[in-house]
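> sharing a model prediction with you, sequence too.
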Amino acid sequence: MCSACSAWGERRRARGGQRRRERAGDRGAVTAELALALPVLLALTTGLVWLLAVGVAQVRTVDAAREAARALARGDDAGEALALGERVAPDGVRLTVARSGERVVVRARGRVRGPGGLFGSIPGATLQAEAVAIAEEEGGGP
């Protein structure tokens, strides 16, 4: 082998060694980045799931107020109408009834707790809904 060829081979091996050492310094960087990003992704997912649960509870609260107001407007017994609304409502929601002339107003109010656990610092959410119905005339029909 000629001396120029062996010198070229030595330089090539030396450069390859530098590249390997540079890459070796980056080893584990992806693992470290993932270890930092994973808790953030977990917190974000937990927050989104909790917000979805609050949204579902709010819809159920609106439905409960509407069902109770509709039943009262039909002339159903107040106890039965409130029981119907409470079956639809999420746990902890209270229904109140007010009448003003022929109008029946049902208000629903409750609270959803925060996610708890590691996320205990997130406060709960207040749920509110109001439904108004016009009382039907008794004995009216086609």
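Everything's here; your move. Numbers count the residues shown, from 1 in each chain.
> contacts, neighbours, all on C-alpha from now
Will do.
> please state the offset of the lengthiest helix in the chain from the chain centre?
With secondary structure taken from DSSP state H, the chain has its longest helix at helix 29-74. Relative to its chain's centre, helix 29-74 lies at 2 Å (C-alpha atoms, centre = their mean, to the nearest Å).
> repeat for stretch 81-99
23 Å.
> do stretch 122-136 as well
Using C-alpha atoms, centre = their mean, the offset of stretch 122-136 from its chain centre is 19 Å.
> which other residues reach it?
54, 57-58, 61-62, 65-66, 69-70, 72-75, 93, 102-116 (C-alpha atoms under 8 Å, 6 or more residues apart in numbering).
> of those, select the buried ones using a PyMOL command.
Buried subset of those, written as a PyMOL selection, criterion 16 or more other C-alpha atoms under 10 Å:
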select buried, resi 54+57+58+61+62+65+66+69+70+72+73+74+93+103+104+105+106+107+108+109+110+111+112+114+115
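> quick one: V54 from P123, how far?
The gap separating V54 from P123 is 12 Å, by C-alpha to C-alpha, to the nearest Å.
> got it, and R20?
Taking C-alpha to C-alpha, one finds R20 at 51 Å from P123.
> second structure for comparison follows:
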Amino acid sequence: MRPLARDDTGSATAELAIGVPLLVALTAGLVWMLALGAAQVRVVDASREAARAVARGDDVAAATSLAQRIAPEGARVRVQVGDDEVVVTTTARVRGPGGLLGSLPGVTVSADALALAEAS
């Protein structure tokens, strides 16, 4: 007795139909993580540059403006000046990049920077 031949027609299509959405979802997640990483780097840079500027003796308003230009859009910058140190905190809310990734939840990124005030 000869075994019945299996017909594999269509199995590749079914596998592709399952695999492509998974790959798209994985790619979307990776793009979102890259966007969050870039935003985190920007808030770190913004805090650091503003703390340096105030520690050098620059105006707090000018340093805040500098930090807001570096940070993601809509970032909040808080500058605390002590006797011998400056602490700058930058916080930004990062939304999904839109389109297919628009449904992803927003995330808040934040960074603190401390600089010792330079003697005048």
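That came in fine, so what should we check first? As the structure is a prediction and not an experimental result, all values here were calculated from the model.
> tm score of chain vs chain?
Superposed pair, TM-score by TM-score structural alignment, normalised by the length of the second structure: 0.89. Supporting alignment: 120 aligned residues with a C-alpha RMSD of 1.9 Å.
> thinking again about what came up before, so the longest helix of the first structure aligns onto which residues of the second structure?
Mapped onto the second structure using TM-score structural alignment, helix 29-74 of the first structure spans residues 11-56.
> what's the average distance of the matching stretch to the first structure?
Superposed on the first structure, stretch 11-56 of the second structure shows a mean distance of 0.4 Å to its aligned residues (mean C-alpha distance after the TM-score superposition for the first structure).
> pretty sure V109 of the second structure is in a helix, no?
No. According to DSSP: H, G, I helix; E, B strand; the rest coil, the state of V109 of the second structure is strand, so it is not within a helix.
> tell me the residue in the first structure aligned with it.
Under TM-score structural alignment, V109 of the second structure pairs with L127 in the first structure.
> helices and strands around the longest helix of the first structure, which ones?
Applying 3 or more C-alpha pairs under 8 Å, 6 or more residues apart in numbering; DSSP states H and E, one finds that helix 29-74 of the first structure contacts helix 78-88, strand 103-112, strand 125-134.
> contacts for the second one, please.
This means strand 103-112 of the first structure. Residues contacting strand 103-112 of the first structure (C-alpha under 8 Å, 6+ apart): 54, 57, 61-62, 64-66, 68-69, 72-73, 92-99, 124-135.
> what span of the second structure lines up against that strand?
Under the criterion TM-score structural alignment, strand 103-112 of the first structure matches residues 85-94.
> center of the first structure, which residue is that?
The structure's the first structure has its C-alpha centroid closest to L51; by C-alpha atoms, centre = their mean the separation is 2.0 Å.
> how close does the match of strand 103-112 of the first structure sit to the first structure?
With mean C-alpha distance after the TM-score superposition for the first structure, stretch 85-94 of the second structure averages 0.7 Å from its match.
> now that stretch, how far from the chain's geometric center?
14 Å.
> please apply the same query to stretch 97-108 of the second structure.
Centre to centre, stretch against its chain (C-alpha atoms, centre = their mean), the figure for stretch 97-108 of the second structure is 12 Å.
> kindly report the same for stretch 113-121 of the first structure.
With C-alpha atoms, centre = their mean, you get 13 Å for stretch 113-121 of the first structure.
> same deal with stretch 104-120 of the second structure?
With C-alpha atoms, centre = their mean, you get 14 Å for stretch 104-120 of the second structure.
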